[in-house]
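> Let's see this in three dimensions:
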Amino acid sequence: MEIKGFKGRQLEKSVPASPEDGFIRSEVAYIDNGFEKEFHMVYLEYFDQKFSEVTPYENNPIISFHNYRYEFKDVAALAVLLTYPQYKHQKRLYVPDWDQFVSLLNQVQWNTVETIIQEESQEYLNQ
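You can find the predicted model right below:
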């Protein structure tokens, strides 16, 4: 699997003043067996605010490399896909439950995620 890019963003509420929960979409684009694919993980914004409880990072940005700054939402889908390669067979993962969110992130090898991010950042610097 070759990582092509990753990012995260806040999804807009259907009605700005509504009490509904806000959501985050974290995305990773990659090439697998010659095919370009994407994996999207959608989760509650509230979970994004509590990432320090399930990662070794305290604040955003969680990873900085040269001029690049990566927030948790930018790398969440990458971390899950690297940890659970079976998700390559689906395009989206919706995580509505805190316990599920915690169980997904408990197994992540964050040093591996950091290595991939540094490699990607270095590629951008070399272009």
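
> From here on, just use CA atoms for contacts and neighbour counts.
Will do.

> and the residue sitting nearest the centre point of the chain, which of the three is it?
The chain has Ala76 as the residue nearest its centroid, 2.0 Å off, counting by Cα atoms, centre = their mean. Assigned with DSSP: H, G, I helix; E, B strand; the rest coil, Ala76 falls in the helix class.

> Hmm, Ser26 and it touching each other?
Yes - applying Cα atoms under 8 Å as the test, Ala76 and Ser26 come out as touching, 6.0 Å apart.

> list the residues that contact both of the two?
Shared contacts of Ala76 and Ser26 (Cα atoms under 8 Å, 6 or more residues apart in numbering): Gly8, Met41.

> you'd agree Arg69 is in a strand?
Yes - counting by three-state DSSP, Arg69 is part of a strand.

> what about the residue lying farthest from the centre of the chain, is that helix, strand or coil?
The C-alpha centroid of the chain is most remote from Ala17, which lies 26.8 Å away (Cα atoms, centre = their mean). Assigned state for Ala17: coil (three-state reduction, three-state DSSP).

> Let's see this one next, to set against the first:
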Amino acid sequence: MFIKECAGYELEKEKSNTSEDFFNRSVVTFIDGSEEKTLHVLYVRYFDEFIQEFTPYQQDPILTKDNIQVTFKDIVALVCLIKNPGLRNRKRLYINSKPEFTSYFQDIDFDKLTDVVLSVKQNNKFELRSPLDYIIQTR
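This is a model prediction of the structure:
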């Protein structure tokens, strides 16, 4: 599987009576076989306040290198795809529970994950051979 894009952004209100401004969207675009697919993960923005509880990151952006900034929103969809490869066959995922959101980040190898995201942002691609390579295996 080739990862082509990892991005995230805050939603903004389109109408005054909607609640979009309470949510973030994280997107990962990838090539699965010969087909290009995109997974959109919509999650409650409030979870961003707790990133230090389930990641090693203390602030956002989580990484800056060579004028490239990686935000927490940029990695959420990628983490979900790595943790649950079955999501390759879905277009959207909605997460509104903190325990569910936190479970996606358990046992993720964040050092390797940042390498993936930096490569995607610099080269517009990264070959992800096995999602298991990015999950810390407990013995």
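
> Need the TM-score between these chains.
Superposed pair, TM-score by TM-score structural alignment, normalised by the length of structure 1: 0.87. Supporting alignment: 124 aligned residues with a Cα RMSD of 2.0 Å.

> follow-up on the earlier one: now do the contacts for the residue nearest to the centre of structure 1.
Gly8, Ser26, Glu27, Met41.

> which other residues reach stretch 89-97 of structure 1?
Stretch 89-97 of structure 1 is contacted from outside by Lys37, Glu38, Phe39, His40, Met41, Val42, Tyr43, Leu44, Phe101, using Cα under 8 Å, 6+ apart.

> Helix or strand for Glu5 of structure 2, just tell me which one.
strand 2-10 (DSSP states H and E).

> once aligned to structure 1, how far is the helix or strand following that strand on average?
Per DSSP H and E, the first helix or strand lying C-terminal to strand 2-10 of structure 2 is strand 23-32. Strand 23-32 of structure 2: mean distance to aligned residues in structure 1 after superposition is 0.4 Å, counting by mean Cα distance after the TM-score superposition for structure 1.

> Compute the inter-axis angle for strand 23-32 of structure 2 and strand 2-10.
Computed by axes from the mean of the first three to the mean of the last three Cα atoms, to 10 degrees, the angle separating strand 23-32 of structure 2 from strand 2-10 equals 170 degrees.

> so how far is strand 23-32 of structure 2 from its chain's centroid?
7 Å (Cα atoms, centre = their mean, to the nearest Å).

> got it, and stretch 108-119 of structure 2?
11 Å.

> Now that stretch: buried residues?
If you call a residue buried by 16 or more other Cα atoms under 10 Å, then stretch 108-119 of structure 2 has these buried ones: Ile108, Asp109, Phe110, Leu113, Val116, Val117, Leu118, Ser119.

> how far away is the second one from Phe54 of structure 2?
By that I understand Asp109 of structure 2. Separation of Asp109 of structure 2 from Phe54 of structure 2 (Cα to Cα, to the nearest Å): 12 Å.

> Same check on the first one?
When distances are taken as Cα to Cα, Ile108 of structure 2 and Phe54 of structure 2 turn out to be 10 Å apart.

> Repeat that for the last one.
Ser119 of structure 2 sits 23 Å away from Phe54 of structure 2, going by Cα to Cα.

> For the residue nearest to Arg25 of structure 2 when sequence neighbours are not counted, which residues are in contact?
Using Cα to Cα, 6 or more residues apart in numbering and skipping the chain neighbours, the partner closest in space to Arg25 of structure 2 is Leu42 (4.6 Å). Residues in contact with Leu42 of structure 2 (Cα under 8 Å, 6+ apart) are Phe23, Asn24, Arg25, Ser26, Arg92, Leu93, Tyr94, Ile95.
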